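Enquirer: Have a look; sequence and predicted model below, questions after that.
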Amino acid sequence: MAQEIFPGRFTADIGRESVTVFLIGMRANRWWKARRITRVASSMTVMMRHLATHPDSGLLGSEQWFGRTTILLSYWESPEHLRRFAADKDSPHLGPWRTFMKQVAGSGDVGVWHETYQVPASGIEVVYNGMPLFGLAKATSHVPVRPGSNTAKQRMGSAVRTAPVPGA
């Protein structure tokens, strides 16, 4: 299925005070342990399917890249939403995490990592040129670059805002 390409320059209107950026991934250290690698990787598919059917989870959107090192970039409403999902006994996270820690962690077969960033709107600058919906604009709101948001300096420190900010 072909994605619509948006000619011209676009940015994101995040419509909030901040965004939680969560990067998570795995690295196949021993490719001949394919069964173990597949088991770890497939648990992420289940988690993402669950999150897609639970919009109240706080996940705004995500992008994923596959290779020896697989990366999932996700945008969340808040760190609390992310932690709530990770700790929820009814979500498909705790079980696979516990299984990984018991059966795979420390073996060197598969490496896992994550990084979390709480980014204030004033610290965000994005631009997309000739791209399909992608990244933060796909997760929030995709808007054309216009006067006042034409340069990186203009976009950084004065978040594009057309949507109301919660609590304002």
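Expert: Great, that's in hand. Numbers count the residues shown, from 1 in each chain.
Enquirer: When you work out contacts or count neighbours from here on, use the C-alpha atoms and nothing else.
Expert: OK.
Enquirer: need the contact list for residue 5.
Expert: Residue 5 makes contact with 130, 131, 132, 133, according to CA atoms under 8 Å, 6 or more residues apart in numbering.
Enquirer: With residue 3 instead?
Expert: Residue 3 sits in contact with residue 132, where contact means CA under 8 Å, 6+ apart.
Enquirer: Residue 4 contacts residue 132, correct?
Expert: Yes - counting by CA atoms under 8 Å, residue 132 is a contact partner of residue 4 at 5.5 Å.
Enquirer: between these two, which one's more packed in?
Expert: Neighbours around residue 4 and residue 132, counted as other CA atoms under 10 Å, are more numerous at residue 132. The numbers are 15 against 10.
Enquirer: and stretch 11-29, how far apart are its ends?
Expert: 37 Å (CA to CA, to the nearest Å).
Enquirer: Return the distance of it from the chain's centre.
Expert: Remark: stretch 11-29 is offset 4 Å from the chain centroid, using CA atoms, centre = their mean, to the nearest Å.
Enquirer: How much space separates the spatially most central residue of the chain from residue 64?
Expert: The chain has residue 74 as the residue nearest its centroid, 0.7 Å off, counting by CA atoms, centre = their mean. Distance of residue 74 to residue 64, computed by CA to CA: 9 Å.
Enquirer: Comparison target below:
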Amino acid sequence: MGTEVIEGRRTAAAEGEVVVFLIGMRINKLRRMRSWLPVFRAMPRMLRELAQDKESGLLGYRLMLGGPRLFTVVQYWETKEKLLAYAMDADKEHRPAWTAYNRSARNAGGVVGIWHETYVVPAGRYENIYVNMPEFGLGAAHGTQPVARRGDRAADRLKVA
């Protein structure tokens, strides 16, 4: 994501279906660092791997902190198929990390929680606006364009009457 402010009203230049993947962890017992630190360290490895592989399907991501114990990554993907392929690939970082988490979580007493949500949003069913912002979110993943190309109002961009 760039830091240069783009003046004016813009919207994401995404076309067609949009895939948004939210994934995160919550540290339930701060003092049990040995149990949650491996989970915490796994995500940066996965993101580096995905960013280096232009064919992976990851278009962009943003790290978000939800307090001292909750960490979230918002990811934008080309297709749900590429997201699922990465998740299942035994030769990539995700599958071994998931296996290790499951093995250690069984006996860890709820020290760390993980979660994810996947949204496959059909064309015309997402809307966004960025005013005097650097490229951000879906706009950073797909690029941006002037709002007028999609419609001046949110209802126009959502193709809602």
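Expert: Great, that's in hand. Only a predicted model underlies this, so the values are computations on that prediction, with no experimental measurement involved.
Enquirer: re earlier: just the buried ones out of the contacts of residue 5 of the first structure, please.
Expert: residue 133 (16 or more other CA atoms under 10 Å).
Enquirer: want to try a markdown table for the contacts of residue 5 of the first structure, with distance to residue 79 of the first structure and secondary structure as columns?
Expert: As requested, these are exported to a markdown table (distance: CA to CA, whole Å; DSSP: H, G, I helix; E, B strand; the rest coil):
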| residue | distance to residue 79 of the first structure | secondary structure |
| --- | --- | --- |
| 130 | 32 | strand |
| 131 | 29 | strand |
| 132 | 27 | coil |
| 133 | 24 | coil |
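Enquirer: and of the contacts of residue 5 of the first structure, the nearest to residue 22 of the first structure?
Expert: Set against residue 22 of the first structure, the nearest of those by CA to CA is residue 133 (19.0 Å).
Enquirer: Give the equivalent position in the second structure for that closest one.
Expert: The alignment partner of residue 133 of the first structure in the second structure, by TM-score structural alignment, is residue 135.
Enquirer: how many other residues sit next to residue 125 of the first structure?
Expert: Using other CA under 10 Å, residue 125 of the first structure has 20 other residues around it.
Enquirer: which non-adjacent residue is nearest it?
Expert: Distances taken as CA to CA, 6 or more residues apart in numbering put residue 156 closest to residue 125 of the first structure, at 4.9 Å, once the chain neighbours are dropped.
Enquirer: same check, this time on residue 63 of the first structure
Expert: residue 73 is the one closest to residue 63 of the first structure (CA to CA, 6+ apart), at 5.2 Å.
Enquirer: So that neighbour: helix, strand or coil?
Expert: Secondary structure state of residue 73 of the first structure, per DSSP: H, G, I helix; E, B strand; the rest coil, is strand.
Enquirer: count of neighbours near it?
Expert: Residue 73 of the first structure has 18 neighbours, counted by other CA under 10 Å.
Enquirer: Please enumerate the helices of the second structure.
Expert: Applying DSSP state H to the second structure gives helices spanning 33-52, 80-88, 94-105, 137-142, 154-157.
Enquirer: Columns mean neighbour count on top of these, output as CSV?
Expert: Below are these laid out as CSV (neighbours: other CA atoms under 10 Å):
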stretch, mean neighbour count
helix 33-52, 16
helix 80-88, 15
helix 94-105, 15
helix 137-142, 21
helix 154-157, 15
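Enquirer: Tabulate the ones you listed (TSV), appending distance to residue 122 of the second structure.
Expert: Below are these laid out as TSV (distance: least, CA to CA, whole Å):
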stretch	distance to residue 122 of the second structure
helix 33-52	24
helix 80-88	12
helix 94-105	27
helix 137-142	14
helix 154-157	13
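Enquirer: Residue 158 of the second structure reaches residue 127, doesn't it?
Expert: Yes - Residue 158 of the second structure lies in contact with residue 127 (CA under 8 Å); the separation is 5.6 Å.
Enquirer: on that earlier part again, tell me how many other residues surround the nearest residue to the residue nearest to the centre of the first structure once chain neighbours are set aside.
Expert: Among residues not flanking residue 74 of the first structure along the chain, residue 62 sits closest, at 4.2 Å (CA to CA, 6+ apart). By other CA under 10 Å, 19 other residues sit near residue 62 of the first structure.
Enquirer: What of residue 26 of the second structure?
Expert: 21.
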